[in-house]
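**Q** turn this into a model:
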Amino acid sequence: IRDISVIETPPEERLPVITRVIKTDEEIKNALMKELERGGQVYFLHNKVEDIESVAESVRKLVPHARLGIAHGQMTAEGMESVLYSFYQGELDILVCTTIVENGIDIANANTIIINNAAHFGLAQVYQLKGRVGRSRRRGYCYMLVPSMTSINEIARKRLKIIQQLSDLGSGVKIAFYDLQLRGAGDLLGADQSGFMVKIGYELFLQMIEEAVKELKGELNNSRETEVASALPYFISAEYIEDVSLRFDYYRRFSKIQSEKDMRALLDDLTQVYGEMRPETENLGWIMLMKNIAGKAYAEKLAIHTGRVRITFDKDTPVSPAKLVEVLSEAKAVYKFENENSLVLYFEKKDNFLEKTCEILSELIEE
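**A** Here you go, the predicted structure:
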């Protein structure tokens, strides 16, 4: 639905990380010694907490003179902070750790990472881990440790080959596409999910995703999700726009309109590209606009029939009864209160009742 922007220019003086597969203790020792001899530090990544102590002891035997620390997610916050701070200050030479260092760690002097059992990791994760080193002017090294190439499956071998070949700076997007090929695409809109998008409708599905993202970002929501029940058809037919992806894109754009100007511009765009506007698609424009405006008035539900619209407000609506009566009087609307939260508007056949309802709702939310 959205285009992709790719940043291909690396930071100044940044060098690509060299990636290699290693198999033996001797190769591990050489990698450790190479980094320590140039005054650097090493991440040794082992992603099993159960035996991380024994692995750390094996590493210690390879380089007895090195100062070594351990970090994993089951440590106390104070213990973790102490170890990472010591590593950051250069008081430790080697940090034996889990993938807890995958994000948020930026230590310029740590320029070698050894990933134990690298065949168990996905492409994107190895690429992310590789990004922990080579974050300064000094060359970084990523060693992927595997018992033997014959002991791992074909997919794992392909992953290791790809991560070695794509070592240039800015290769992240290429890695992502290869990962997509190896693992297969997801099915956000299809039946392979645990729920079915068709049961709730595409427009509501997009709205739910957008709200979830806003919630994670901590953004305030000053509107309500308004349910629409309409006796009028409102959709874009396959005969009008044959291409499914284009049709979905227009649904997305209709779901976001906030003003009559935006809505009319979108209808004009459709008319210019696909010909004469169909009634059900024009209804879609007005009903989506009505729904979005009604949400700002804290309307829970819109029930739309020819010449009649029922609006049910949330009990916490910011629209006061006095403001509601004032707007309805100025609009010379015919209406009836069914109860304290429900209002029915009545219109004559000659009226464009969808447009008039949008106008009334717009007046209600004006400061």
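
**Q** contacts and neighbour counts: CA atoms only from here.
**A** Fine.

**Q** buried residues, the strand or helix carrying T357. List them.
**A** Applying DSSP states H and E as the criterion places T357 in helix 353-365. Judged by neighbour count using 16 or more other CA atoms under 10 Å, the buried positions of helix 353-365 are F353, L354, K356, T357, C358, E359, I360, L361, S362, E363, L364, I365.

**Q** would you confirm that the second one contacts L284?
**A** The reference is to L354. No: under the criterion of CA atoms under 8 Å, L354 makes no contact with L284, lying 10.3 Å away.

**Q** quick revisit: elements contacting the helix holding T357?
**A** helix 279-296, helix 321-330 (3 or more CA pairs under 8 Å, 6 or more residues apart in numbering; DSSP states H and E).

**Q** now the first one against helix 353-365, angle please.
**A** Meaning helix 279-296. 20 degrees (axes from the mean of the first three to the mean of the last three CA atoms, to 10 degrees).

**Q** what helices and strands are in contact with helix 279-296?
**A** Helix 279-296 packs on helix 244-255, helix 260-274, helix 353-365, going by 3+ CA pairs under 8 Å, 6+ apart.

**Q** in CSV, list those along with distance to H65.
**A** Listed next are the helices and strands packed on helix 279-296 as CSV, based on distance: least, CA to CA, whole Å:
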stretch, distance to H65
helix 244-255, 61
helix 260-274, 69
helix 353-365, 71
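
**Q** this one as well, want them side by side:
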Amino acid sequence: MVPRIEDMAALSEKLQRIVPGLKLVEAHGKMPAAQIDEVMVGFADGVGDILLATNIIEAGLDVKRANTMIVWRADRFGLAQLHQLRGRVGRGNRRGQVVLLTQAEGGIAERTLKQLRTLATFDRLGAGFEISARDLDMRGAGDMLGDTQAGHMKLIGVELYQHLLELALRQVRGEDVDRWTPDLNMGSPGALPASWIPEADVRLGLYVRLARLADAAALEGFEAELLDRFGPLPAEAESLLARARLRLSARTARVGRVDAGAAAIALTLRKDFAGDTAKAGLMEKDGRFLLIEATEDADRFDLVHALLETLVAAGTGSREPMARKVV
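**A** I've put the predicted structure just below:
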């Protein structure tokens, strides 16, 4: 086992000199997937005496004939990786052996030596939890919301990370977390065009914020911000916001899917729908509720919005309609 693909050539030559009578096969991440499968399946079936590979084999493989593993430069692997790797040997009826090779101790950081010693100490079956606990002690629990966070928060953004964390905590506390988004199958999906907002990261941030808006007031404020920052909305942005309004209405009405075409509008209702479809003039067919009415593309968003608002009013009796907007 080697940490890098570039380590394989020199080590392959050395192994062939040391054990010229044994057949060597190789596997690494730059090989085509079909070739990797062929090598691994063949090795499991007895083709080859030595498998020289990178850590692509660290999980999910069951080679019962493999009983010895030598990890070259073990100090370049993480503790979790080494624990996974040693689980690839000894899966048959013969005891597995793992040999970790490193540089002289003087060339290895103290933290790395502690990790290797941890692996040597916890060498029994089921030691994964103890290894994880020791790794937590050595590396620390991390900084979930601070500037030093190096994990998911920097990847997805502070606000979204906190939003997901809040939802997870509410679920743990047993609160009802209503996470679903209506599916709209109608017209153009809309967009924030690059010609209007050139910066890709700014557009991405705005898309994320738009997806998380929960009421009409927040959506109106979002639109006002767009107008103030970037000027008049192009047609694609108008369409995007119109769909956002429809999603809010559909969610309030407990409508899971809207299909709208030139001849009719079809609504798929959720199980918790409590409105009166008769007041909206809908007829049921094949599990969906239909409004048979011909519409032009320019009028369809407005008609669907009015229909959803009728369902909201029929279901609550007191909810004020959301602001309508023709696209």
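
**Q** and I163 of the first structure, which of the helices and strands packed on helix 353-365 of the first structure is closest to it?
**A** Ranking those by proximity to I163 of the first structure (CA to CA) places helix 279-296 first, at 46.4 Å.

**Q** report the distance from that closest one to the chain centre.
**A** Centroid separation between helix 279-296 of the first structure and its chain, computed with CA atoms, centre = their mean, to the nearest Å, is 27 Å.

**Q** any buried residues in that helix, and which?
**A** Result for helix 279-296 of the first structure [16+ other CA under 10 Å]: buried residues 281-296.

**Q** rewinding a little: where does the helix holding T357 of the first structure end up in the second structure?
**A** Aligned by TM-score structural alignment, helix 353-365 of the first structure falls on no residue of the second structure.

**Q** tell me where the second structure has helices.
**A** Listed in chain order, the helices of the second structure (DSSP state H) span residues 8-18, 33-44, 79-86, 110-121, 128-139, 152-156, 158-172, 200-211, 216-230, 235-253, 297-316.

**Q** in CSV, list those along with mean neighbour count and distance to T68 of the second structure.
**A** Shown next, in CSV, are these (neighbours: other CA atoms under 10 Å; distance: least, CA to CA, whole Å):
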stretch, mean neighbour count, distance to T68 of the second structure
helix 8-18, 13, 15
helix 33-44, 15, 14
helix 79-86, 18, 9
helix 110-121, 15, 16
helix 128-139, 13, 20
helix 152-156, 13, 36
helix 158-172, 13, 42
helix 200-211, 13, 49
helix 216-230, 13, 61
helix 235-253, 21, 58
helix 297-316, 20, 66
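
**Q** export those as JSON lines, with columns for distance to A66 of the second structure.
**A** As requested, the helices of the second structure are exported to JSON lines (distance: least, CA to CA, whole Å):
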{"stretch": "helix 8-18", "distance to A66 of the second structure": "17"}
{"stretch": "helix 33-44", "distance to A66 of the second structure": "8"}
{"stretch": "helix 79-86", "distance to A66 of the second structure": "11"}
{"stretch": "helix 110-121", "distance to A66 of the second structure": "20"}
{"stretch": "helix 128-139", "distance to A66 of the second structure": "21"}
{"stretch": "helix 152-156", "distance to A66 of the second structure": "36"}
{"stretch": "helix 158-172", "distance to A66 of the second structure": "41"}
{"stretch": "helix 200-211", "distance to A66 of the second structure": "48"}
{"stretch": "helix 216-230", "distance to A66 of the second structure": "60"}
{"stretch": "helix 235-253", "distance to A66 of the second structure": "55"}
{"stretch": "helix 297-316", "distance to A66 of the second structure": "63"}
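
**Q** for L269 of the second structure, find the nearest of those.
**A** Among the helices of the second structure, if distance is taken as CA to CA, the winner is helix 235-253, at 8.7 Å.

**Q** how far off centre is that closest one?
**A** That offset, for helix 235-253 of the second structure, works out to 25 Å (CA atoms, centre = their mean).

**Q** list the helices and strands that helix packs on?
**A** Using 3+ CA pairs under 8 Å, 6+ apart, helix 235-253 of the second structure sits against strand 183-185, helix 216-230, helix 297-316.

**Q** tell me what the shortest one is packed against?
**A** When you say that, I think you mean strand 183-185 of the second structure. By 3+ CA pairs under 8 Å, 6+ apart, strand 183-185 of the second structure packs against helix 235-253, strand 255-260.

**Q** from I115 of the first structure, how far off is the residue nearest the centre of the first structure?
**A** Nearest to the geometric centre of the first structure sits V213, at 7.0 Å (CA atoms, centre = their mean). Using CA to CA, to the nearest Å, V213 of the first structure is found at 33 Å from I115 of the first structure.

**Q** swap in D51 of the first structure?
**A** Taking CA to CA, one finds D51 of the first structure at 15 Å from I115 of the first structure.

**Q** tell me how far the residue nearest to R170 of the second structure when sequence neighbours are not counted lies from D228 of the second structure.
**A** Once flanking residues are discounted, R170 of the second structure sits nearest to V177: 7.0 Å by CA to CA, 6 or more residues apart in numbering. Here the criterion is CA to CA. By it, V177 of the second structure lies 34 Å from D228 of the second structure.

**Q** repeat for A133 of the second structure
**A** As judged by CA to CA, A133 of the second structure and D228 of the second structure stand 51 Å apart.

**Q** again, but for V71 of the second structure
**A** Distance from V71 of the second structure to D228 of the second structure, by CA to CA: 60 Å.

**Q** repeat that for R319 of the second structure.
**A** Relative to D228 of the second structure, and taking CA to CA, R319 of the second structure is found at 30 Å.

**Q** what do you get for N93 of the second structure?
**A** 71 Å.

**Q** ok, now E284 of the second structure?
**A** 44 Å.

**Q** adding distance to L160 of the first structure, write the helices and strands packed on helix 353-365 of the first structure out as a markdown table.
**A** Formatted as a markdown table, these follow (distance: least, CA to CA, whole Å):
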| stretch | distance to L160 of the first structure |
| --- | --- |
| helix 279-296 | 49 |
| helix 321-330 | 66 |
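
**Q** can you say which of the ones you listed is nearest to R60 of the first structure?
**A** R60 of the first structure lies closest, by CA to CA, to one member of these: helix 279-296, at 62.5 Å.

**Q** so which of the helices and strands packed on helix 235-253 of the second structure gets nearest G205 of the second structure?
**A** helix 216-230 (12.3 Å).

**Q** mind giving me the packing neighbours of that closest one?
**A** Applying 3+ CA pairs under 8 Å, 6+ apart, we find helix 216-230 of the second structure packed against helix 235-253.

**Q** now the angle from the helix it packs on to helix 200-211?
**A** Going by the same axes, to 10 degrees, helix 235-253 of the second structure makes 30 degrees with helix 200-211.
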